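Visitor: sequence unknown, structure follows:
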């Protein structure tokens, strides 16, 4: 399970997305900040874990058998049922949110709050996209309508 999580968070490209999202943030994107992210701090690991597990929970029924997921790994390692595995993934996600909040509230000199908040926002996006379904892979559902409402037909006060 541990090996799957290590590979799964990397293959989800979350680390890359989190890091490249900083490039347009101006002066706060210093060498020290990029050196810090290269150490894989807890907030990055927790955020990536949330994205990976939410994706697995949303796509498990759709792609069963195509590739390994955290659900199948947990079931195989611990002899658990699908429901028990899903419940455990939700507990891990909840604990990752606690880690993220703790890391955000910890005072730091090297990392500007804007960088930490960017990772929190990416985790929120993952929660939104994978809440009820895989809205990323099947974007013709609710995600398409929501993006249209925001970008094409915005409500202007």
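Guide: Thanks, I have the structure now. Remember, predicted model here, so these are calculated numbers, not experimental data.

Visitor: Please make it C-alpha for all contacts and neighbour counts, starting now.
Guide: OK.

Visitor: Could you count how many residues lie near the closest residue to residue 142 other than its chain neighbours?
Guide: Leaving aside its chain neighbours, residue 142 sits nearest to residue 135 (7.0 Å; criterion: Cα to Cα, 6 or more residues apart in numbering). Residues lying near residue 135 (other Cα atoms under 10 Å) number 20.

Visitor: got another, please set it beside the one above:
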């Protein structure tokens, strides 16, 4: 830590402290050590892919569209989020659920790709204003030689296709209890839909998201 700038020291210390708290909370539970280790591994994957994406962005590199989704899909931290949710749940089929998550099941990948595409589309103007060109729109434009308008149209269609795919996958047998899948996938998908319903309110929360959050705590 001594070689890190001060702002990163704070981030690293917060991360270490958080996982130490997790260890105290879940370490003694049945399967707790397994869930903690699995969540830490997902956190490491986010950090590695975040670094790779940052290197691409610093040079204005535009990889192929599929390669971008592979890296930026992990960087958007859905896998990490789902692992963290599992860690906080009761010990119900926990190991099987983590193994299913690590397999990068079609259902989870669809949720991840949808989140990445929505984030890129709603945050496109802001990204470009900062000179941040490495995003799904520009990668798609470069690979397929289309206009920005056409790229947006194609990505919106991809999001619709991913929604249909997730509906189809839910009807198939999965080695994870349905009430666990509801919390992991359905509830996370709801949060994604609300966050990107009108704008990139995940990055810059506006009145729409604030009112949605308030409604969960204030009686209607």
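Guide: Perfect, I can see it now. Everything numeric in this text was worked out from a predicted model, so none of it was measured.

Visitor: Longest helix in structure 1, by number of residues?
Guide: helix 82-105 (DSSP state H).

Visitor: Now do that helix: which range of structure 2 does it align onto?
Guide: Following TM-score structural alignment, the partner segment of helix 82-105 of structure 1 in structure 2 covers residues 148-171.

Visitor: For residue 146 of structure 1, see how far away the residue nearest in space to the middle of structure 1 is.
Guide: Nearest residue to the geometric centre of structure 1 (Cα atoms, centre = their mean): residue 51, 2.3 Å. Residue 51 of structure 1 sits 20 Å away from residue 146 of structure 1, going by Cα to Cα, to the nearest Å.

Visitor: Likewise for residue 79 of structure 1?
Guide: Counting by Cα to Cα, the gap between residue 79 of structure 1 and residue 146 of structure 1 amounts to 40 Å.

Visitor: Quick one: map residue 56 of structure 2 onto structure 1.
Guide: For residue 56 of structure 2, no residue is aligned by TM-score structural alignment.

Visitor: For residue 56 of structure 2, pull up the helix or strand it's in.
Guide: helix 32-59 (DSSP states H and E).

Visitor: Can you find the partner of the residue nearest to the centre of structure 1 in structure 2?
Guide: Using TM-score structural alignment, residue 51 of structure 1 pairs with residue 115 in structure 2.

Visitor: leaving aside the residues next to it on the chain, what's closest to that match?
Guide: Using Cα to Cα, 6+ apart, the closest residue to residue 115 of structure 2 is residue 192 (6.6 Å).

Visitor: residue in structure 1 matching the one you found?
Guide: Under the alignment by TM-score structural alignment, residue 192 of structure 2 pairs with residue 126 in structure 1.

Visitor: ok, residues contacting the helix or strand in which its match is found?
Guide: Here residue 126 of structure 1 sits within helix 113-130, counting by DSSP H and E. Contacts with helix 113-130 of structure 1, where a contact means Cα atoms under 8 Å, 6 or more residues apart in numbering, come from 18, 21-22, 28, 43-44, 47-48, 50-51, 54-55, 57-58, 100, 104, 135-136, 143.
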